[in-house]
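Enquirer: sharing a model that was predicted from the sequence below.
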Amino acid sequence: MPRTGPALLDPSTVRALAAELDLRPTKTKGQNFVTDANTVRRIVALAALEPEDRVVEVGPGLGSLTLGLLEAAGSVTAIEIDELLAGRLPRTVAERAPDQADRFTLVVGDALAVTALPGEPPTALVANLPYNVSVPVILHLLALFPSIERGLVMVQSEVADRLVAGPGSRTYGVPSAKVAWYAEATRVGNVPPTVFWPVPNVDSGLVRITRRSTPQTTATREQVFAVIDAAFSQRRKMLRSALAGMFGSSAAAVEALQAAGLDPTSRGETLTVNDFAAIAERVPRHG
């Protein structure tokens, strides 16, 4: 018999599952569940998954996106912190995607605390991420798994703007520069609040992440990120002042910035990740 695709969740099924679990979604956990199957299909299509891709999904919730991913990818490993939701998810997959259930793995825990995943390393990250942890989760998984070649994340619209912003943009900041260390981030769509339950009071954005080579530098990622943090800690300050603490004085910062080919009176908002790396190479190392 031919294999059949998963039966995606619809609004009535989502509400029925929530009622069965006596689930009360909370803002603190960022729990807004996708109820629209077409939105799931759109996310999966934009993720451009290959049949051999091993997807890591963060916060699968009731399984809306999980079911769509199982149809397109070779395997899905989902990380769920909520034990109530995690307890039901394997049965939902077994019931609605019986032909794909053997390609699903569940990890119960905090994605930010994950240090390894079962099976082969993931090649793609696809997730509906809650606002308060979206950037830390993306950065953690990109650092932990160099095998992740691509990703598609749904985040709050404001976060999407920050992830894809370039130097000189009003929304360019720490998330933009740090994600740029690993990958190119592109906004590929918007998602209205009406496709979620409960309905959030903000729009969401879809961001495609494409891995690229990290900057060629003798500085470590940690050293570059420390410079990024310092440069944006006081946004209106010139670099010579913002980085004075790292170099020991404003004069030393000026010297290092000029040696890196940068204007000491410029601000962090104008620098590329390669510029931050050039600065990091010149920060004094204390043994």
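Expert: Happy to help now that I have it.
Enquirer: only C-alpha atoms for contact and neighbour calcs from this point on.
Expert: Noted.
Enquirer: so the spatially most central residue of the chain: helix, strand or coil?
Expert: What sits nearest the mean C-alpha location of the chain, by C-alpha atoms, centre = their mean, is Ile138, with 2.9 Å. Under DSSP: H, G, I helix; E, B strand; the rest coil, the three-state class of Ile138 is helix.
Enquirer: same thing with Val126?
Expert: On the three-state scheme (three-state DSSP), Val126 is labelled strand.
Enquirer: same thing with Thr92?
Expert: helix.
Enquirer: tell me the spacing between the residue nearest to the centre of the chain and Thr4.
Expert: Counting by C-alpha to C-alpha, to the nearest Å, the gap from Ile138 to Thr4 is 32 Å.
Enquirer: go on, Phe232?
Expert: From Phe232 across to Thr4, the span is 51 Å (C-alpha to C-alpha).
Enquirer: those two: who's more crowded?
Expert: Neighbours were counted for Phe232 and for Thr4 using other C-alpha atoms under 10 Å; Phe232 has more, 19 against 11.
Enquirer: the more buried one and Gly173 touch, don't they?
Expert: Yes: contact criterion C-alpha atoms under 8 Å: Phe232 and Gly173 qualify, at 6.7 Å.
Enquirer: overlap of the contact sets of those two?
Expert: Residues touching both Phe232 and Gly173 (C-alpha atoms under 8 Å, 6 or more residues apart in numbering) are Glu269.
Enquirer: presented hereafter is structure B, for comparison with structure A:
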Amino acid sequence: MGERLLGPADVRELASGLGLRPTKTLGQNFVIDANTVRRIVRDAEVAPEDVVLEVGPGLGSLTLALLPAASRVVAVEVDPALAQRLPATVAERAPDLADRLEVVPDNALRVAELPGPPPTALVANLPYNVAVPVVLHLLGAFPSIRHGLVMVQAEVADRLTAGPGGKVYGVPSVKMAWYAHARRAGNVGRAVFWPAPNVDSGLVAFTRREPPSTSASRKEVFAAIDAAFAQRRKTLRAALAGWAGSAAAAEAALRAAGVDPTARGESLDVEAFTRIAEHRPPSPTIG
């Protein structure tokens, strides 16, 4: 498998052939270390029956490591030149696995359907500037995704895996917990990328969980979460006043949900937000 994977010289040669200069706009930092992609595939626990969704495959470093481990890899790439080049790279370096790859030239923030069998795992080196919305969108759009591992900025990894009570706990933490159990799966140094980013990276592993049992929809629960953290220094009674219609209505909803109105959003888990959403007062009808 070693000779199939891309090293630093391979990555630079491919980029040069495309006339590619990595852009900060697209968050392009290409992995140039074969051991790192092997580690990602191993820690993601990709099984032979998995259909892996990869976002931002870039020049194919991770793709080439995923193909031998999975039954199929569906790679969503927003850059047209990279999307066009990837099948050729796989055909050159792993011709026996080329039929396992499907490249979808699309924006992962908008993709709502994919060709072929539904994805069962999400494994990706995500662009830092869109990592959280991409993960949350894909978990919402594809309930078939049961597990996965993403490489993100270390700070984002902390947010996605934080539990209630800390400063980094916020909207990404609670919404991720709605979909999955997430945990930090290690750190990644800057030297494994080209160009090297000016921040450290972290791995987040997750396993899908059933969302809290509730009469409120996901949209309604997420609205309560957004409102609570929009003014995170305020008590929930104050922060949810606009969401509930008034501070008094917010207090009534909180008490009905068994939540202290003087608490702050950072102290609540996803189940508590679910109970709050269930007790949101109905909007007044305008006649």
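Expert: All right, it came through fine. Note that the structure is predicted; figures quoted are calculated from it, not measured.
Enquirer: superposing both, give me the TM-score.
Expert: Overlay of the two chains. TM-score (TM-score structural alignment, normalised by the length of structure 1): 0.97; 284 aligned residues with a C-alpha RMSD of 1.0 Å.
Enquirer: map the residue nearest to the centre of structure 1 onto structure 2.
Expert: Superposed on structure 2 with TM-score structural alignment, Ile138 of structure 1 falls opposite Val135.
Enquirer: swap in Ala16 of structure 1?
Expert: In structure 2, Ala16 of structure 1 lines up with Glu13, judged by TM-score structural alignment.
Enquirer: Leu262 of structure 1 now?
Expert: That one, Leu262 of structure 1, aligns with Val259 by TM-score structural alignment.
Enquirer: before we move on, what about Asp36 of structure 1?
Expert: Taking TM-score structural alignment, the alignment pairs Asp36 of structure 1 with Asp33 from structure 2.
Enquirer: quick one: the helix or strand hosting Arg240 of structure 1 aligns where in structure 2?
Expert: Here Arg240 of structure 1, judged by DSSP states H and E, is contained in helix 239-242. Mapping helix 239-242 of structure 1 onto structure 2 (TM-score structural alignment) gives residues 236-239.
Enquirer: check the mean deviation of that stretch from structure 1.
Expert: Once fitted to structure 1, stretch 236-239 of structure 2 is off its aligned match by 0.2 Å on average (mean C-alpha distance after the TM-score superposition for structure 1).
Enquirer: now do the match of Ile138 of structure 1 against Gly242 of structure 2, distance only.
Expert: Distance of Val135 of structure 2 to Gly242 of structure 2, computed by C-alpha to C-alpha: 28 Å.
Enquirer: what's the answer for Leu101 of structure 2, then?
Expert: Applying C-alpha to C-alpha to Leu101 of structure 2 and Gly242 of structure 2 gives a distance of 48 Å.
Enquirer: compare these two and say which is more crowded by neighbours.
Expert: For Leu101 of structure 2 versus Gly242, the count of surrounding residues by other C-alpha under 10 Å is larger for Leu101: 21 against 13.
Enquirer: counterpart of the more buried one over in structure 1?
Expert: Aligning on TM-score structural alignment places Leu101 of structure 2 opposite Phe104 in structure 1.
Enquirer: list the contacts of its match.
Expert: Per C-alpha under 8 Å, 6+ apart, neighbours of Phe104 of structure 1: 70, 75-78, 93.
Enquirer: what's around Arg170 of structure 1, how many residues?
Expert: Neighbours of Arg170 of structure 1 under the rule other C-alpha under 10 Å: 11.
Enquirer: kindly apply the preceding question to Arg285 of structure 1 instead.
Expert: The number of residues packed near Arg285 of structure 1 is 10, by other C-alpha under 10 Å.
Enquirer: assign it to helix, strand or coil.
Expert: coil.
Enquirer: kindly report the same for Leu152 of structure 1.
Expert: What three-state DSSP gives for Leu152 of structure 1 is strand.
Enquirer: and the gap between whatever residue of structure 2 lines up with it and Ala263 of structure 2?
Expert: Counting by TM-score structural alignment, Leu152 of structure 1 lines up with Leu149 in structure 2. Distance, Leu149 of structure 2 to Ala263 of structure 2, by C-alpha to C-alpha: 33 Å.
Enquirer: more neighbours, those two?
Expert: Between Leu149 of structure 2 and Ala263, counting by other C-alpha under 10 Å, Leu149 is the more crowded of the two (26 against 14).
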